[in-house]
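Chemist: Turn this into a structure:
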Amino acid sequence: MNFGNFCITDTLRRYRKDRSGHFAVWFALLGLPLLASASYVIDYNRALDTKADLKGALDAAALAAVSKQNISESERAIYAQDYFNENFAKANEFKLSIDNRSAKKVQLSATGRSPVTIAAALGIKDIVVSEDSSAIVTSENVVCVMTLNPDGRESFSVYSGARFRSPTCAVQVNSNHPEAAYVSSDSSAVAKDFCIVGGGSGSFSPYINTECSPLQDPYINKVAPAAGPCVSLLGANVSVKGPTMTIGNNVVMTPGTYCQNVRVSGKNVRMLPGTYIMKDTEIWMRNGSTLDAESATIVLEGKFARIYVEQGSVFNLSAPKTGPLAGLAIFQNRAVSLNDSNKLPNGSSSISGGSKMSIVGTVYLPTQTIEVYGDSGYDNTSPATAYIGYNVSLGKGANLAVKVDHSTAGLPPILPRSDEGARLVQ
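Modeler: The predicted structure is shown next:
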């Protein structure tokens, strides 16, 4: 067939011999797989980003849930789910499994699918993404200050230029009040941890942990020795007037039950090792006095029993290393120290400005407020001390430094232990 100078037969013959256009044909045939492969790399990287976000959300939810100690297991599961939903943008596309929801360990896992684009044309529908996380509560903190007030405001307070320092131990505040702990702007409080059942405000370092549960009083079942016959100290430097016994220079006190208020006004006063029961009486270190007591426990018994350390006095007390009161320097007999109405606190024991007091062991005043105020150089040298009171208050320039090296002190381990926090284990 010939159309003028155009011959169809010749044209077909030349086309069969021509190879220059076959690349386009092959490219057309291979283009879709190549494009799908390239897009799958992008899809896979997107899935890796989703996996990283998923891991972060699971870790955060596990830590938050196990730190929430004051809720039931079912509530903890709901809390973990809500926390996960709030912190993972694709939460509705993933199934969260709560494999462990106990107060000691929370274990979470989640599975979902990351979509693909052009790769779907090759039968690849999506990419499975899964992750898991576990967090546990660590309970290795030694508590060196503990307040037992269950619902009071400012159960632990530091104000008016006071300073509190316990970098190796924790503060436990059992009050569930929204303002259970307070540090004023001109004061400071430093501890390994501040575990507050309720809430608080102020200059805490680190900031308070408000996800804590109350700790049980470690000495609630401790029984104090029974009171015996009243001690009568004799000597030229001991005077008795009415209900008060005044102790002057160089007096050696003996263990036993003291039924009169004790005023230590002299220097070089010493307590022999043993138990000193203050039966409904006060023991008062007056200005300029010095009292040293080694391997001794002062027991406050009765609703009027108190201990006061005045400005300018020096009081050094170390607890017994063995025996029923081992580690206890000052012990209040809770059973016989409540007032008629059982309203708490029912009094306070205090350290005044300018006094120097070193206590090795635990001060246990479960129904009283422990007060430290007025430029007190308090416990800067003691290797191991703990304070357990109904409330604890530092004010007016007080300076309280606390350490808990019981091994150096030769005492039993300081109690109690607190929830340090949470850490990831997976």
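
Chemist: from here on, contacts and neighbour counts on C-alpha atoms
Modeler: Fine.

Chemist: and stretch 279-295, how far out from the chain's middle?
Modeler: Relative to the centre of its chain, stretch 279-295 is centred 33 Å away, using C-alpha atoms, centre = their mean, to the nearest Å.

Chemist: Pull out the buried positions in it.
Modeler: Within stretch 279-295, the residues scored as buried using 16 or more other C-alpha atoms under 10 Å are 279-287, 289-295.

Chemist: Among those, which pair sits farthest apart?
Modeler: Greatest spatial distance among these (C-alpha to C-alpha): 287 and 295, at 24.2 Å.

Chemist: residues contacting residue 291?
Modeler: 264, 267-271, 285, 314-316 (C-alpha atoms under 8 Å, 6 or more residues apart in numbering).

Chemist: Among the residues you listed, find me the one that's closest to residue 61.
Modeler: Nearest to residue 61 among the contacts of residue 291 is residue 316, at 48.3 Å by C-alpha to C-alpha.

Chemist: Do I have it right that the closest one meets residue 378?
Modeler: No: here residue 316 lies out of contact with residue 378, judged by C-alpha atoms under 8 Å, at a distance of 10.5 Å.

Chemist: between the two, who's got more neighbours?
Modeler: Taking other C-alpha atoms under 10 Å, residue 316 and residue 378 do not tie; residue 378 has more neighbours (25 against 17).

Chemist: State the next helix or strand along the chain beyond the lengthiest strand in the chain.
Modeler: Taking DSSP state E as the criterion, the chain has its longest strand at strand 356-373. In the C-terminal direction, the helix or strand that comes right after strand 356-373 (DSSP states H and E) is strand 377-378.

Chemist: Can you pull out the residues in contact with that following strand?
Modeler: Residues outside strand 377-378 that contact it (C-alpha under 8 Å, 6+ apart) are 354-358, 398-401.

Chemist: Most neighbours among those residues, which one?
Modeler: Ranking the contacts of strand 377-378 using other C-alpha under 10 Å puts residue 398 first, with 28 neighbours.

Chemist: Spit out the contact partners of that one.
Modeler: Contacts of residue 398 by C-alpha under 8 Å, 6+ apart are 161-163, 353, 372-378.

Chemist: could you dump these to CSV with distance to residue 202?
Modeler: Compiled in CSV, the contacts of residue 398 are given as follows (distance: C-alpha to C-alpha, whole Å):
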residue, distance to residue 202
161, 13
162, 13
163, 13
353, 23
372, 19
373, 18
374, 20
375, 21
376, 22
377, 23
378, 22
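
Chemist: Type out the PyMOL command that picks the buried ones from those residues.
Modeler: Entered in PyMOL, the line below selects the buried ones among these, by 16+ other C-alpha under 10 Å:
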select buried, resi 161+162+163+353+372+373+374+375+376+377+378
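
Chemist: longest helix of this structure?
Modeler: Using DSSP state H, we find that the single longest helix of the chain is helix 22-67.

Chemist: Following up with a second sequence; could you model it the same way so I can compare the two?
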Amino acid sequence: MTALLSPVLLGFVGGAVDFYHWSNENARLKQLSDTLATRGAREFLLANATSAQVEAVVASVLDSGFAHSYGFSAVQSKVTINRDKGEVTVDLTSEPARALILSNFEPFKEKLKTTSTAVALGGMNVCVIALEDSGGGSVAANINSQLIAEECSLISNSSSTQGVVSSGLSTIEAGMICSAGGALGGSSNFSPMPTLDCPVYDDPLAEREPPHVGACDEYDAAYGERLDEVLTAATNAAVTEVTRTVDDLTGGLTGGLTGGLTGALLGGYTTYNLSPGVYCGGITIGAFADVKFASGAYIIKDGALNADLGARITGENVSFYLVGDDATFYFGPEAKIDLTAQKEGPMAGILFFEDRHAPADRVHRILSDDARNLLGTFYLSRGVLSVASLLPVADQSAYTAVVAKKLNMTGSPTLVLNVDYNDTDVPVPEGVGPVGGTTYLRE
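Modeler: Sure thing, here's the model as predicted:
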């Protein structure tokens, strides 16, 4: 009897084990689809998120190997979006694991399938998030600086009693100023006065996947002329003119110097057209260089993106990923900067994305007096965005958002953070723009 019943008993035990694993697989696939639907729906908390952007976010999460953490080697997905209702439905399909007993029986031999729908509700505008957790001046306006963000919120995570600083003749104007610690400055420096002891606001872009960094396409790229070379050329031109004007030394000196400088500084720009890729050693843009960035993602690796005196850079639907210890950006005085972030893909809405393993407190500088259009988000989770221009910055952008360790302004700059989200098709990344709403799963 034992010999006769053993196969039956083994069949029951094997079947029970198979059923447990099959049920567990279905549950894990459901959890995965719930997570993907929720992440996609959270994009609708942003003012102008598109269906393509929601699909790109879901695809990016899957491409990052997220499904492997749930135990699936391959998953087929379908994303259905109802933008009017703020709904995202994710359908997932996966092959079941090979079973001991039940693989030849229905429904265990069929593909695993599940569906989840998430809905987004609510939202408010956030345009500055300073991630510094303890140091003073995580947001600082000094001397005669102006930070104007009248229709959005400014958030500082620093527990310091001087987490937000507005000193001298500086002013910070925002819809709300919220400090996890304290603030330094009086009623003439803030509008409104900061709300203190606010909850810490988590990095809203912590889950955003950075772009893939491949092999180098360019090394130590440099365009235009160095300032010292320009001045040397101007001086040489002046000396040459003096030599030719022996009969009138004074006139020759004056005319030669003026003519030499004018000729050097008005010698005309050379246009350089750059393509997306990996720029190892950074990019240096000097005088008389008019650099046009074609749409796409640019990896600035192990070097800086420098726009020096007299440089011009323009780019529509571009994003820059800064990776390596020396990867910063510098927009010098008299440089013309006109940039808008990508519309689609994992970098959509992000203008600058700093590697999360970068050295802490690196400084990224905007000194340009002609950086009126910087449309997108500065995501510098390890760095400091320093603004020290003389004329307004970003005031002609439909929107500009800053998520950085620190935001520091000194001198007499005016940084304007608009929130005209409906005036552009560049989406606002998850967690900035209109946030504070909720998402829920609909059965």
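
Chemist: Report the aligned residue range of the second structure for the longest helix of the first structure.
Modeler: Aligned by TM-score structural alignment, helix 22-67 of the first structure falls on no residue of the second structure.

Chemist: swap in stretch 272-283 of the first structure?
Modeler: Aligned by TM-score structural alignment, stretch 272-283 of the first structure falls on residues 294-305 of the second structure.

Chemist: Could you find the counterpart of residue 280 of the second structure in the first structure?
Modeler: Using TM-score structural alignment as the criterion, residue 280 of the second structure maps onto residue 259 of the first structure.

Chemist: Quick check: end-to-end length of stretch 312-321 of the first structure?
Modeler: Using C-alpha to C-alpha, to the nearest Å, one end of stretch 312-321 of the first structure lies 29 Å from the other.

Chemist: Give me the buried positions along the helix or strand harbouring residue 233 of the second structure.
Modeler: Assessed by DSSP H and E, residue 233 of the second structure sits inside helix 227-244. Buried residues in helix 227-244 of the second structure, defined by neighbour count with 16+ other C-alpha under 10 Å: 230, 233-242.

Chemist: swap in stretch 337-356 of the first structure?
Modeler: Under 16+ other C-alpha under 10 Å, the buried positions of stretch 337-356 of the first structure are 337-338, 344-356.

Chemist: Please apply the same query to stretch 96-115 of the first structure.
Modeler: The neighbour-count check on stretch 96-115 of the first structure (16+ other C-alpha under 10 Å) flags 96, 98, 100-115 as buried.

Chemist: follow-up on the earlier one: give me the angle between the helix or strand just after the longest helix of the first structure and helix 22-67.
Modeler: Scanning forward in sequence from helix 22-67 of the first structure by DSSP H and E, the next helix or strand is helix 73-87. Calculated by axes from the mean of the first three to the mean of the last three C-alpha atoms, to 10 degrees, helix 73-87 of the first structure forms an angle of 140 degrees with helix 22-67.

Chemist: So for helix 73-87 of the first structure, what gets flagged as buried?
Modeler: For helix 73-87 of the first structure, a neighbour-count test (16+ other C-alpha under 10 Å) marks 73, 76-77, 79-81, 83-85, 87 as buried.

Chemist: a markdown table for these, including distance to residue 167 of the first structure?
Modeler: Listed next are these as a markdown table, based on distance: C-alpha to C-alpha, whole Å:
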| residue | distance to residue 167 of the first structure |
| --- | --- |
| 73 | 32 |
| 76 | 31 |
| 77 | 34 |
| 79 | 31 |
| 80 | 31 |
| 81 | 35 |
| 83 | 31 |
| 84 | 33 |
| 85 | 36 |
| 87 | 33 |
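
Chemist: Report the buried members of the contacts of residue 291 of the first structure.
Modeler: By neighbour count, with 16+ other C-alpha under 10 Å, those hold 264, 267, 269-271, 285, 314-316 as buried.

Chemist: How many residues are close by the closest residue to residue 441 of the second structure other than its chain neighbours?
Modeler: Nearest-residue entry for residue 441 of the second structure: residue 118, 4.3 Å, with adjacent residues in sequence omitted and distances by C-alpha to C-alpha, 6 or more residues apart in numbering. Residues lying near residue 118 of the second structure (other C-alpha under 10 Å) number 25.

Chemist: Cross-check the contact I'm expecting between residue 118 of the second structure and residue 37.
Modeler: Yes: using C-alpha under 8 Å, residue 118 of the second structure makes contact with residue 37 at a distance of 5.3 Å.

Chemist: shared neighbours of those two, which are they?
Modeler: Residues within reach of residue 118 of the second structure and of residue 37 at once, by C-alpha under 8 Å, 6+ apart, are 88-89.

Chemist: Aligned counterpart of residue 181 of the second structure in the first structure, please.
Modeler: Residue 181 of the second structure maps onto residue 198 in the first structure, by TM-score structural alignment.

Chemist: what about the closest residue in space to that match that isn't next to it in sequence, which SS state?
Modeler: Nearest non-adjacent residue to residue 198 of the first structure, counting by C-alpha to C-alpha, 6+ apart: residue 176, 3.7 Å away. Three-state assignment for residue 176 of the first structure (DSSP: H, G, I helix; E, B strand; the rest coil): coil.

Chemist: Quick one: map residue 176 of the first structure onto the second structure.
Modeler: In the second structure, residue 176 of the first structure lands on residue 159 (TM-score structural alignment).

Chemist: and the helix holding residue 233 of the second structure, what does it pack onto?
Modeler: If you count contacts as 3 or more C-alpha pairs under 8 Å, 6 or more residues apart in numbering; DSSP states H and E, helix 227-244 of the second structure packs onto helix 249-265.

Chemist: hmm, who's touching the helix or strand following the helix it packs on?
Modeler: Toward the C-terminus, helix 249-265 of the second structure is succeeded by strand 270-274 as the next helix or strand (DSSP H and E). With C-alpha under 8 Å, 6+ apart as the test, strand 270-274 of the second structure has contacts from 223-224, 288-294.

Chemist: ok, the residue most central in space within the first structure - contacts?
Modeler: Centrality entry for the first structure: nearest residue to the mean C-alpha point is residue 195, 3.6 Å, by C-alpha atoms, centre = their mean. Neighbour list for residue 195 of the first structure: 170-173, 208-212, 418-419 [criterion: C-alpha under 8 Å, 6+ apart].

Chemist: helix/strand/coil for it?
Modeler: Classification of residue 195 of the first structure using three-state DSSP returns strand.
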